[in-house]
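1. here is a sequence together with a model predicted from it:
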Amino acid sequence: MEKLYYRPVARTDSARPDTALTLAGGWCWFDEVEILRRDGEPEIIPAAHLPEEVMERLCNPRTPVAGITLDAPRIMGILNVTPDSFSDGGRFDVEDAAIERAVALRKMGADILDIGGESTRPGATEVEEDEEIARTAPVIAALRDADFDAPISIDTRKSLVADQALEAGAAMLNDVSAMEFDPAMVEVAQVSGAPICLMHAQGLPETMQDDPRYTDVLLDVYDYLEDRIALAEDYGIAREAIIADPGIGFGKTAQHNLALIRGLSLFHGLGCPVLLGVSRKRFIGAVGGAEEADSRAPGTLAVTLAGLDQGIQIHRVHDVAEIAQGIRLWDAIKRGFEE
């Protein structure tokens, strides 16, 4: 049987018809859906004609992530405690500097802090588990000892690193390999009950940008994430504890990335919150004419706003202050502002 994919045509306009449905319990609504097929032309149908199961997945409010509600856009601030990350490597790989940066990101508007001890930029090589733990766990523990008041996510592909981070006080897992790199990550997520972000990536960081190819990048990425979510559920991980990330920049060309961004609302059909990680990515520099990674905040904001217009709940960024300001203005335009 032909598989159909349902992409809600997300809107935020105040002129909302009575027949419109709320998208994922958030700020967007939709009254039309684009049906996509691998073989055949897309078609638009009224949202009221959706199959009941599809409608439920598109409309049900998302469960809070580590205590953070998702009825408004949320910012995940990036803290790389690495010497070689593509944008800020070596700036926060000393514990005191990392803690100072974490506190600053929180004050800037980060709702969640994502700490990573292994670069997964294109061409990066694997870091030994012990080294990755030594980079991340002490920082997490120190932040918890200092009563850091935002949930901390551990950005890792390795189960032992994840386990030690949770022991130190992390509340969320962020696995760019969607539990493929280390299958034992399934057990860590299942036993701990911590929410886990599953991301799509084609290949390993060492080679992922060599020559990425897809039959249909939007549908291929959707199918992959659907399969990984199903596997997680088979192992006892609740769908409510899963976040989906299409993996912008991970084994994808600029054209692949742009196609995914245009179709982001499709991923609400997975029935999970969606995380968008575009911050300072290479394609932003290529399209926007910004060669240096730390000069790509305007382009990052532009893509973030495109995500907001499609109901994307979590935005993983380096430039927290700039993105938070942009989101506040976007929100004021959409929903009003009181002095």
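-> Right, received. Where do you want to start?
2. every contact and neighbour count from this point should use C-alpha atoms.
-> OK.
3. what about the nearest residue to residue 263 once chain neighbours are set aside, how many residues close to it?
-> The spatially closest residue to residue 263, leaving aside those adjacent along the chain, is residue 218, at 6.9 Å (C-alpha to C-alpha, 6 or more residues apart in numbering). By the criterion of other C-alpha atoms under 10 Å, residue 218 has 22 neighbours.
4. which helix or which strand is home to residue 218?
-> helix 217-234 (DSSP states H and E).
5. now for the residue nearest to residue 135 when sequence neighbours are not counted, how many residues are close by?
-> Spatial nearest neighbour of residue 135, excluding adjacent residues (C-alpha to C-alpha, 6+ apart): residue 117 at 5.6 Å. Applying other C-alpha under 10 Å, we find 26 residues neighbouring residue 117.
6. one more: residue 135?
-> Going by other C-alpha under 10 Å, the residues that sit close to residue 135 add up to 23.
7. isn't it up against residue 79?
-> No. Using C-alpha atoms under 8 Å as the test, residue 135 is too far from residue 79 to be in contact (11.4 Å).
8. quick check: the residue nearest to residue 135 vs residue 83, distance?
-> Going from residue 117 to residue 83 by C-alpha to C-alpha, to the nearest Å gives 9 Å.
9. same check on residue 44?
-> 49 Å.
10. list the contacts of stretch 116-133.
-> Stretch 116-133 has contacts (C-alpha atoms under 8 Å, 6 or more residues apart in numbering) with 79-82, 84-86, 135-136, 154-156, 158, 160-161, 164-165, 205-209, 250.
11. start to end distance for that stretch?
-> OK, stretch 116-133 end separation, C-alpha to C-alpha: 10 Å.
12. same question for stretch 82-92.
-> First-to-last residue span, stretch 82-92, C-alpha to C-alpha: 7 Å.
13. mind listing what's buried in it?
-> 82, 83, 84, 85, 86, 87, 88, 91, 92 (16 or more other C-alpha atoms under 10 Å).
14. picking that back up, distance of the residue nearest to residue 135 relative to residue 36?
-> Counting by C-alpha to C-alpha, the gap from residue 117 to residue 36 is 39 Å.
15. one more: residue 208?
-> Distance of residue 208 to residue 36, computed by C-alpha to C-alpha: 27 Å.
16. try residue 63
-> Distance, residue 63 to residue 36, using C-alpha to C-alpha: 27 Å.
17. list the contacts for the spatially most central residue of the chain?
-> By C-alpha atoms, centre = their mean, the chain has its centre lying nearest to residue 275, at 2.2 Å. Contacts here follow C-alpha under 8 Å, 6+ apart; on that basis residue 275 touches 197, 243, 244, 245, 246, 312, 313, 314, 315, 316.
18. surely the last one and residue 278 touch.
-> Yes. Here residue 316 lies in contact with residue 278, judged by C-alpha under 8 Å, at a distance of 7.3 Å.
19. on that earlier part again, nearest to residue 213 among the buried residues of stretch 82-92?
-> residue 86 (23.1 Å; C-alpha to C-alpha).
20. pasting the second one now:
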Amino acid sequence: MTTYYRPLVQSGPRPSHALPLCGGPLWFTEVEALRRDAAARILPASDLPEDWSRRLCRPRPALAGLSLDRPRLMGILNVTPDSFSDGGVFNAPEAARAHGKAMAGAGADLIDIGGESTRPGAAEVPVDDEIQRTAPVIEALRDLGLPISIDTRKASVARAAIRAGAGLINDVSGFTHDPALGPLAAASALPVCVMHMRGTPGDMHLDPVYDNVLLDTYDELAARIDAVEAEGIPRARILADPGIGFAKTAGHNLQILQRLSLFHGLGCPLLLGASRKRFIGTIGAASEAGARAPGSIAVALAGVAQGVQMLRVHDVAETAQALRLWLAVRDGAARDGAGPEGTGRA
């Protein structure tokens, strides 16, 4: 029976015997040993097997030109008529460009453009429609100087996006929907985001059942990362996303978020995409998606405290401000300039 090791992440002055989390400023001296057939145990980090120690401690290389020595913000730009949070608001090219520019100015490090809603129950969008929605917007935003990712499950859409200037492929299906997308990503030499999801957006919400949602999600995401790596995409170019809200109930989401640091064991940087999702509205008593910024930020900062390297968010300015304060409290000092590195970006 497999044993999994979750680092109990700490911040502040690092003891000499502590291990660095992903080579960054956070650290751990203990781990939680998890098994399917036994109760969790707390062990000293010195008891870690060598392979787990290596995966948990080694620095994560830059991704899409962004160093990962501090948390990065991926701003969400939906160019769809039916996304759960902002459908129809930015699907005109002029509105999309204006919003992308505003997010860049507010602190986004990367902009994620999607032309197909993946909300629960969503129908698949024809390839030509998805290309027409996304490629012109990517081309219009490429002069902002930020990396742009294409949020798609389809090779044809990704190919058009790459021609338009996209620098990362973000596939909610974990590269299972279109067999041609993995080879395309490998040939392009672009980084990718591999997300955990069961089923499709159309049916993923219909009674999702897990034996152990945390460990099942970890194993299934690890298997997808292995498969993508076997297609020629090195782990150094893979961003891992546990898929909060995808084929998961509110209870499932909370169990994963509570022990999110386990996923550092995948050996990839982690992306957390919980912004404005339904469980935040349910728990936070915010029925309207646009009113869920405070709850979204609370979840985002909980993820950052567990070492998440990238946050996918709708509310960039608000999250950037919260992140600047979180980092200032963690470090005991504010950095020069508006942003953590004096650039105005968080």
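-> Arrived safely, thanks for sending. Being a predicted model, the structure only gives us computed values, none of them experimental.
21. returning to that earlier point: of the contacts of residue 275 of the first structure, buried ones?
-> Listed as buried from these are 197, 243, 244, 245, 246, 312, 313, 314, 315, 316; burial here means 16+ other C-alpha under 10 Å.
22. translate the fourth one into the numbering of the second structure.
-> By TM-score structural alignment, residue 245 of the first structure lines up with residue 241 in the second structure.
23. for the closest residue to its match other than its chain neighbours, give me its contacts.
-> In this structure, residue 241 of the second structure finds its nearest non-sequential neighbour in residue 195, 4.5 Å apart by C-alpha to C-alpha, 6+ apart. The contact partners of residue 195 of the second structure, by C-alpha under 8 Å, 6+ apart, come to 171, 172, 173, 174, 221, 240, 241, 242, 243.
24. change it to 7 Å
-> Residues in contact with residue 195 of the second structure (C-alpha atoms under 7 Å, 6 or more residues apart in numbering) are 171, 172, 173, 174, 240, 241, 242, 243.
25. in TSV: the residues you listed, plus secondary structure and distance to residue 146 of the second structure.
-> Below are the contacts of residue 195 of the second structure laid out as TSV (DSSP: H, G, I helix; E, B strand; the rest coil; distance: C-alpha to C-alpha, whole Å):
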residue	secondary structure	distance to residue 146 of the second structure
171	strand	20
172	coil	22
173	coil	25
174	coil	24
240	strand	21
241	strand	21
242	coil	25
243	coil	24
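26. just give me which of those are shared by the first structure.
-> With both residues aligned by TM-score structural alignment, their matches' C-alpha atoms under 7 Å as the criterion, the subset of the contacts of residue 195 of the second structure whose aligned partners also touch in the first structure is 171, 172, 173, 174, 240, 241, 242, 243.
27. and the gap between the aligned residue in the first structure for residue 279 of the second structure and residue 338 of the first structure?
-> Matched to the first structure by TM-score structural alignment, residue 279 of the second structure sits across from residue 283. From residue 283 of the first structure across to residue 338 of the first structure, the span is 37 Å (C-alpha to C-alpha).
28. sorry, back to before: quick one: map the residue nearest to residue 135 of the first structure onto the second structure.
-> Applying TM-score structural alignment, one finds that residue 117 of the first structure aligns to residue 115 in the second structure.
29. kindly report the same for residue 296 of the first structure.
-> Per TM-score structural alignment, the equivalent position to residue 296 of the first structure in the second structure is residue 292.
30. how many other residues sit next to that match?
-> Counted with other C-alpha under 10 Å, residue 292 of the second structure comes out at 23.
31. tell me which residues of stretch 239-258 of the second structure are tucked away?
-> Neighbour-count burial for stretch 239-258 of the second structure, counted by 16+ other C-alpha under 10 Å, picks out 239-249, 252-254, 256-257.
32. and which of the residues you listed is nearest residue 264 of the second structure?
-> Distances from residue 264 of the second structure to these, taken by C-alpha to C-alpha, are shortest for residue 240, at 9.1 Å.
33. state the distance from the closest one to residue 221 of the second structure.
-> For residue 240 of the second structure, the distance to residue 221 of the second structure - C-alpha to C-alpha - is 8 Å.
34. kindly report the same for residue 236 of the second structure.
-> 16 Å.
35. which residue packs closest to the counterpart of residue 216 of the second structure in the first structure, ignoring adjacent ones?
-> Correspondence of residue 216 of the second structure to the first structure, assessed by TM-score structural alignment: residue 220. Distance criterion C-alpha to C-alpha, 6+ apart; nearest residue to residue 220 of the first structure, sequence neighbours excluded, is residue 214 at 6.9 Å.
36. the strands in the stretch 101-250 of the second structure, which residues?
-> For the stretch 101-250 of the second structure, the strands defined by DSSP state E, counting those that start in this stretch occupy 110-114, 148-151, 168-171, 192-195, 238-241.
37. include distance to residue 100 of the second structure when you put the ones you listed into a markdown table, please.
-> Listed next are the strands of the stretch 101-250 of the second structure as a markdown table, based on distance: least, C-alpha to C-alpha, whole Å:
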| stretch | distance to residue 100 of the second structure |
| --- | --- |
| strand 110-114 | 7 |
| strand 148-151 | 10 |
| strand 168-171 | 16 |
| strand 192-195 | 20 |
| strand 238-241 | 22 |
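38. sorry, back to before: and the gap between the residue nearest to the match of residue 296 of the first structure when sequence neighbours are not counted and residue 121 of the second structure?
-> Once flanking residues are discounted, residue 292 of the second structure sits nearest to residue 276: 5.2 Å by C-alpha to C-alpha, 6+ apart. Distance of residue 276 of the second structure to residue 121 of the second structure, given as C-alpha to C-alpha: 17 Å.
39. what does residue 34 of the second structure give?
-> For residue 34 of the second structure relative to residue 121 of the second structure (C-alpha to C-alpha), the value is 34 Å.
40. who has more neighbours out of those two?
-> With neighbours defined as other C-alpha under 10 Å, residue 34 of the second structure and residue 121 compare such that residue 34 has more, 19 against 14.
41. what lines up with that one in the first structure?
-> Using TM-score structural alignment, residue 34 of the second structure pairs with residue 36 in the first structure.
42. from residue 215 of the first structure, how far off is its match?
-> 14 Å.
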